[in-house]
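Colleague: have a look at this fold, sequence not included:
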């Protein structure tokens, strides 16, 4: 299984992000991966592989997920988080990618396997936070800076999304 800091991720792009048809690539911010590895937040690493990248974990005797979801399966994108970020930085440049996986893994060691497949309730969505920056004249980089589970409302959008995010944005697949 490739390392998360080597994987290039496919995902939709917010409309209007490209000004000169630049290529948009997605990858994990190295500091978030380092933080999760150093603090042994193994479930977060499992989520990165299976819910963001969309690859099955390479673990002996794992109960495989039938229908993997990745950022490619984004249903909604919102721009701007309405809360301070990283010690007070403005969160207006953060994009929230919303997906609806049905299964995930959590770190739960047993005699046979270290990962337990869990069903996700219908009232939860998975939100991946991405920050874009101009990497070169021909490339825009989307850095994945965090991810979390959020309750959904009846329309499958994150609950209270109008108070969480500045705006919903159209996206190109």
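Modeller: Great, that's in hand. From a predicted model like this one, the values you see are computed outputs, not experimental measurements. Numbering: from 1, shown residues only.

Colleague: all contacts plus neighbour counts: C-alpha atoms, from now on.
Modeller: Fine.

Colleague: hang on, residue 142 packs against residue 128?
Modeller: No: the pair residue 142 / residue 128 is not scored as a contact, 11.3 Å apart, by Cα atoms under 8 Å.

Colleague: on the C-terminal side of the helix of greatest length in the chain, identify the next helix or strand.
Modeller: Ranked by residue count and defined by DSSP state H, the top helix of the chain is helix 30-38. For helix 30-38, the following helix or strand on the C-terminal side (DSSP states H and E) is helix 42-47.

Colleague: ok, structure two:
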């Protein structure tokens, strides 16, 4: 918040002295006799300062309100980011679980297709397709696993837990 200075009355006292003599003296003597003699009084009271103090107070209040609103906006933005990270982590967990189930199903399919191929009831194309589907499911599971790990680390970051 801006500091506001209040103007205080100022009192200044000055002394000056003068000497009047009718006899004639030299110019240097006159300067020497009349130098440094003065008496004066000056009082300066600030009555009206064109509303500058009032305007500075209002400006400071407006700045405080503006900073408060900015803080609220930052908090809302952070809350939305944390909420989005939470939902992303939930989606990544669900994707990892479903890809693990897909791997289990494709392993079973590959095993059964392998038995059919050995017995002559399946072609090599069907066997290779089952093998390809299994490898793709395993690849998807690995990708989903690391996506889930990444999303949980983002949540840990927002919680203040150091990333290791």
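Modeller: Nice, I can see it. Since this is a predicted model, take the numbers as computed values, not measurements.

Colleague: quick TM-score on the pair, please.
Modeller: Scored by TM-score structural alignment, normalised by the length of structure 2, the superposition of the two chains gives a TM-score of 0.18; 45 aligned residues with a Cα RMSD of 4.6 Å.

Colleague: buried stuff in the longest helix of structure 1?
Modeller: For helix 30-38 of structure 1, burial by neighbour count (16 or more other Cα atoms under 10 Å) applies to residue 33.

Colleague: which helices and strands sit right next to that helix?
Modeller: helix 42-47 (3 or more Cα pairs under 8 Å, 6 or more residues apart in numbering; DSSP states H and E).

Colleague: now do the helix it packs on: which elements does it pack against?
Modeller: helix 30-38, strand 103-107.

Colleague: the helices in structure 2, which residues?
Modeller: Ranges of helices in structure 2, per DSSP H, are 27-34, 52-119, 124-159.

Colleague: still on that earlier bit, ok, which of the helices and strands packed on helix 42-47 of structure 1 comes nearest residue 146 of structure 1?
Modeller: Smallest distance to residue 146 of structure 1 across these (Cα to Cα): 6.9 Å, for helix 30-38.

Colleague: for residue 119 of structure 1, the count of nearby residues, please.
Modeller: Counted with other Cα atoms under 10 Å, residues neighbouring residue 119 of structure 1 total 12.

Colleague: if you could redo that for residue 133 of structure 2, that was the one I meant.
Modeller: Neighbours of residue 133 of structure 2 (other Cα under 10 Å): 18.

Colleague: what does residue 95 of structure 1 give?
Modeller: Residue 95 of structure 1 has 27 nearby residues by other Cα under 10 Å.

Colleague: please apply the same query to residue 111 of structure 2.
Modeller: Around residue 111 of structure 2 there are 15 residues (other Cα under 10 Å).

Colleague: against residue 42 of structure 2, how distant is it?
Modeller: 108 Å (Cα to Cα, to the nearest Å).

Colleague: repeat for residue 34 of structure 2
Modeller: 22 Å.

Colleague: please apply the same query to residue 83 of structure 2.
Modeller: 68 Å.

Colleague: so the two - more neighbours on which side?
Modeller: residue 83 (13 against 10).

Colleague: how near is residue 126 of structure 2 to residue 99 of structure 2?
Modeller: Computed as Cα to Cα, the residue 126 of structure 2 to residue 99 of structure 2 distance reads 22 Å.
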